[in-house]
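J.: Coordinates for the following, if possible.
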Amino acid sequence: MEKITTDLSSLQVEDDSTADRKLLIAVDFGTTFSGVAWAQTRRPDVQSVIIQWPDATTGGLEGVSSDKVPTELRYEHGECKWGFQVDDYGLRHQWFKLDLDPSQSRGISDLSRQFPDQHALPPGYSASSEKLCTDYLAALRKHTEEVLKFKLPSSIIRSTPIEYIITVPAVWSDSAQAKTRACAEAAGMGRSLQIISEPEAAAIYALHAMDPHSIQIGDTFVLCDAGGGTVDLISYTVAELKPILKVAEAATGSGRLCGSTFLNRIFQKFIVDKLSLNEEWDEEVVEDAMKRFDLVTKKAFRGGANEEFIIPVPGLADDPSQGVRRGKFKMSGADVKKIFDPVVEEVVALVRGQITATNKKVKAVLMVGGFGQNAYLREQVRVAIDPAIEVMQPPNGWTAVVRGALMKGLSQLEPDTERVKVASRSARKHYGTEIMSKYDSTKHRKDTSWWDDYDGELKVFDMSWFITKGSPVTEDRAFIRKYHKVWKVSDGPRQTVAQDILMYADPDDTGAPIYKDGADVKHLARLTADLSCIPVGELTQKMGKDGQMYYVIYYEIEMTYHSAETKYALVYKSVKYASVTAEYV
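T.: The predicted model follows:
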């Protein structure tokens, strides 16, 4: 069983003399493309997106100008090529971020089975997903810090601490969040790393970009972040307007693997099936055709059956029956529509499902992400939902996630800069721990009971759920639960106190179970506190009903829920132990 161990003492936001002056770098670690934005806490109003990337020929800082860089890797002769350095020919590592969370069923969607990428290396080929993610993030970090050397005086670079923010999908598991953190730390992004949900970051930016006069308390918005690989959705209801815009989650996030890359894959199959029998056919024809489709055709398509698009197929012999003439292939709007519709239908279904899940009157659907800017997708969403619901595409939609992540990170360090705040979120699962309880014949099975010598009564081990699915949670306050452990003095003092954290995903909303011995109750983390430094004489001793002396340890578990991670602490006699760790399984 794979375990990811996180030292919880490293998860605390610094509060020292340097906190008023930091460089904050946000990373939108995407499935197909990634983006970076940065700002200084001394100048939070000046926020920049990096648009300079090295390519295969220059290897420097300014090879390609783009708002984002491909999330791709290739290892050649001991060298790690990344982003635009990976050319269009040959195999490469793609989509490796998704392998951090194999539990997501969306990773084996019908689209990914039907239309595999012919150039993608299989998962785990020559390198683990953790190594691929670490190498990619390390390359992204090094490039970003090189760019900053040309944007800021060297004195600021030398004297200003850097903090990173990284984004993850809304439906990322706790284990995947921990793996993402571990990869980012190994890539040199530091231990005071913030992790933020992608659609939440996008929503913060999109709501900030809207006309404030058009927003009223009670308005509900669905945010659709449609990217290259994944489509993530989340919904918010406006709770307050002043002094800042506060929103509460209206429904838990949803998502699926149905992004715009599948358009390219379907097109590739289409062009191969259509033209591969041409006697001059070769691999370069596919690459040139796909480039044109990706950069021009799929952006220009509006849904009209009478539209026509020219696809370059250099070198192919003229074939009027196939629409090939002078190295060009004429493609009809009807053909393009057939390519779009399988992907668009999945996105539309997600949007409709999210609207239904809010159980509220939705004012608007906000479309962000690269695919979210597509005109045909926008119109198909519009016709598929209630006409009273607006479909909007905020400005800078492709970089909405990284811009919102930077805004969120700045507000953590400089609260005066906060303009949009997620006041509460809806818990994705039930979270709890197993405790020892007094046997109750009305709810416990008799065969699970046992006699407790200390209390002199029947006891059972059952679940204490400190948060239930759908409950509102906020990062402004911690959830605290009190527990105790008992053992005989004759057994000697214990060196540690440990507590297992369990989670339960309730797909049918039948309520959390009483016992942990169910298929859907899973072990999430183990908290361990080192108590060896406490003198034995300070441990509480009590006499049990059986006349023997027992050590009794009273402690608390403190849980704080953030955008895309949960922080745990074990507190004993008002001391929060820095040695507490969480093992994610």
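J.: Every contact and neighbour count from this point should use C-alpha atoms.
T.: Noted.
J.: quick one: contacts of the host helix or strand of I165?
T.: Take DSSP states H and E as the rule and I165 turns out to sit in strand 162-168. With contact meaning Cα atoms under 8 Å, 6 or more residues apart in numbering, strand 162-168 is reached by 22-29, 177, 180, 189-190, 192-198, 201, 401-402, 405-406, 409, 564.
J.: So which of those residues are in helices?
T.: Under the assignment DSSP state H, the contacts of strand 162-168 contribute Q177, T180, E198, A201, V401, V402, A405, L406, G409 to helices.
J.: report the longest helix in the chain, please.
T.: For the chain, the helix reaching the highest residue count under DSSP H is reported as helix 333-358.
J.: now for that helix, which elements pack on it?
T.: Packed against helix 333-358 by the contact rule (3 or more Cα pairs under 8 Å, 6 or more residues apart in numbering; DSSP states H and E) you find strand 220-226, strand 231-240, strand 245-256, helix 261-275, helix 375-384.
J.: Any chance of JSON lines for these, columns distance to R425 and mean neighbour count?
T.: Formatted as JSON lines, the helices and strands packed on helix 333-358 follow (distance: least, Cα to Cα, whole Å; neighbours: other Cα atoms under 10 Å):
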{"stretch": "strand 220-226", "distance to R425": "14", "mean neighbour count": "28"}
{"stretch": "strand 231-240", "distance to R425": "9", "mean neighbour count": "25"}
{"stretch": "strand 245-256", "distance to R425": "5", "mean neighbour count": "23"}
{"stretch": "helix 261-275", "distance to R425": "30", "mean neighbour count": "19"}
{"stretch": "helix 375-384", "distance to R425": "26", "mean neighbour count": "17"}
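J.: Would you do the same for the sequence below? I want to compare the two.
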Amino acid sequence: MKDVQWCLTVPAVWDERAKQQMKICAEKAGMVKGPNCPDDAASSPRALHIILEPEAASAYCQQQAQQNLTLKLGDKILIADVGGGTIDLVVHEIVELHPSGGASKVKEVVASYGDIGGGTFVDARFFNLVSEKIGCFSEYCQNVNPNLEVHMYSWWQGMKADFQGPGDSGEYDLGDSGLSKAWKKYDREHGVLREDDHYQQLLLTDRDFCSIFDPEIDKVLGLIEKQITNVRVLLVVGGFAGSPYLRKRVNRSFRNVVEEIIIPTLPGRAICRGAVELHMRKTYIKSRISKLTYGIHASRDVQAGDPPDSIETDDDGRLTCKNAISIFVRAGEEVEIGKSTEVSYSPSVHDQLSMQIALYSSPRMYPRYTTELNARKEGSFVLDMAEDVELDKSRKVKVRMLFGDSLINVSALRCNFGSDKEEHGLAVKFQSTGDGDPNPVTNELATLKFP
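T.: Below you'll find the model as predicted:
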């Protein structure tokens, strides 16, 4: 395993906590070394690379562009990754061209966006419709024949992959099965009288199929519509993009809006292949748009409008706000890969022995407090400050936040005290507690003080 480089693709709509949880799961599975990796696991020493799925698809698109698509600087590409449970979209603008064709570097135009939805939601609608048609279906599968649902699911996957649109229908043969008899009995008990032949098969009309597919496809089209203006190329990938009906509706909706619509023959593989390409070309993504505002929990001098329950008197007799957010990047700002933001802090109390570095996020552009609505603690770590305590509040800690990567990295460096001048807390680690708050701040640990 020492020569294996693991790359895990995740939906773009996942937040930082979900990405970190995936990293922890990879360690627990013994894939990569880390604090959660079993001691006896033959794990890879190479760091796990988390890759956003629509970005992987974008890299795949550039591979294809080098072969049969002419692109130019400033062209915008909308990538829609329509998978089983999520619909992820990103818009990239080409900022650098490869000599052999295609983009060698792109930037995000708007923050990646999306919604839950896709193939598994279509499956759920199918079974809901079956239960509407056969009133005893769920009870029969649960109490009499659990395997029937599995068999019907297998049949449905074939029908889902073949459905072309209005005009197509399908039948599931029940024959003289137990479900056929149970269905007939159920209808009789509820005053429904039908011919015996009706219970020999489950019939799905084209209207039934459309009622199953259309809500999810309409969702996909609506999400694409939000950012399709000024886009030259539309790329649709993901498992559900293999649906002929989805392909038809995408082409019908946007063929006169964009110059090129690309839906690969095997759209599910595009992400896997693109992920490998993206790992090999780490400079492909130049910058992203921050979805959220990120900052550090800190204290500062009191200001007009500060909530009374956040105001306290420090050990020098000064009024301070204990729940302020020190902003590093704001929602909607462009953040360049590999670039970092640094802010210096000092202890908020005399003789402080440790400092909690707590990362908060907010969907608002100008949040002020960690306690306000929608402010969320993403994670934290502790920096030891037990050395050179005599320097008191003159001790300086530099906190660095690295944005743009698929994970947010936060580190802290002792500037003018202590024997260890190495950066600590290389990445925010999320450890779920019983109430869902990772690494909650304890009462013994003072927060940071604005310089």
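J.: Tell me which of the helices and strands packed on helix 333-358 of the first structure approaches K438 of the first structure most closely.
T.: Among those, strand 245-256 comes nearest to K438 of the first structure, with 34.8 Å by Cα to Cα.
J.: so the closest one matches what in the second structure?
T.: Mapped onto the second structure using TM-score structural alignment, strand 245-256 of the first structure spans residues 104-115.
J.: who touches the matching stretch?
T.: Under the contact criterion Cα under 8 Å, 6+ apart, stretch 104-115 of the second structure has outside partners 12-13, 62, 86-98, 223, 283-291, 332.
J.: Same question for stretch 63-77 of the second structure.
T.: Contacts of stretch 63-77 of the second structure with the rest of the structure, by Cα under 8 Å, 6+ apart, involve 91-97, 100-103, 230-235.
J.: Can you show me the helices along the stretch 351-500 of the first structure?
T.: 375-384, 400-413 (DSSP state H, counting those that start in this stretch).
J.: Take those helices and write them to JSON lines, including distance to Y75 of the first structure.
T.: Rendered in JSON lines, the data for the helices of the stretch 351-500 of the first structure read as follows (distance: least, Cα to Cα, whole Å):
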{"stretch": "helix 375-384", "distance to Y75 of the first structure": "36"}
{"stretch": "helix 400-413", "distance to Y75 of the first structure": "27"}
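J.: which one of the ones in helices among the contacts of strand 162-168 of the first structure sits closest to K446 of the first structure?
T.: Q177 (39.4 Å).
J.: Tell me which residue of the second structure lines up with the closest one.
T.: In the second structure, the residue paired with Q177 of the first structure is K19, using TM-score structural alignment.
J.: One more: D225 of the first structure?
T.: Counting by TM-score structural alignment, which is the criterion used here, D225 of the first structure corresponds to D81 in the second structure.
J.: any idea how far that match lies from S310 of the second structure?
T.: With the distance defined as Cα to Cα, to the nearest Å, D81 of the second structure ends up 43 Å from S310 of the second structure.
J.: now do E96 of the second structure
T.: Applying Cα to Cα, one obtains 48 Å for the distance of E96 of the second structure from S310 of the second structure.
J.: And for S169 of the second structure?
T.: Counting by Cα to Cα, the gap between S169 of the second structure and S310 of the second structure amounts to 64 Å.
J.: State the distance from E96 of the second structure to L73 of the second structure.
T.: Using Cα to Cα, one gets 6 Å for the distance from E96 of the second structure to L73 of the second structure.
J.: what's the neighbour count on S155 of the first structure?
T.: For S155 of the first structure, the neighbour count with other Cα atoms under 10 Å is 9.
J.: and it, helix, strand or coil?
T.: Under the three-state scheme (DSSP: H, G, I helix; E, B strand; the rest coil), S155 of the first structure adopts helix.
J.: And for W281 of the first structure?
T.: Each residue gets one of three states, and W281 of the first structure gets coil by three-state DSSP.
J.: That one against V324, yeah?
T.: No: applying Cα atoms under 8 Å, one finds W281 of the first structure not in contact with V324, separated by 12.0 Å.
J.: residues near the residue mapped onto G370 of the first structure from the second structure, how many?
T.: Counting by TM-score structural alignment, G370 of the first structure lines up with G239 in the second structure. Applying the criterion other Cα under 10 Å, we find 20 residues in the vicinity of G239 of the second structure.
J.: what about G239 of the second structure, distance to D162 of the second structure?
T.: Spatial separation of G239 of the second structure from D162 of the second structure under the definition Cα to Cα is 14 Å.
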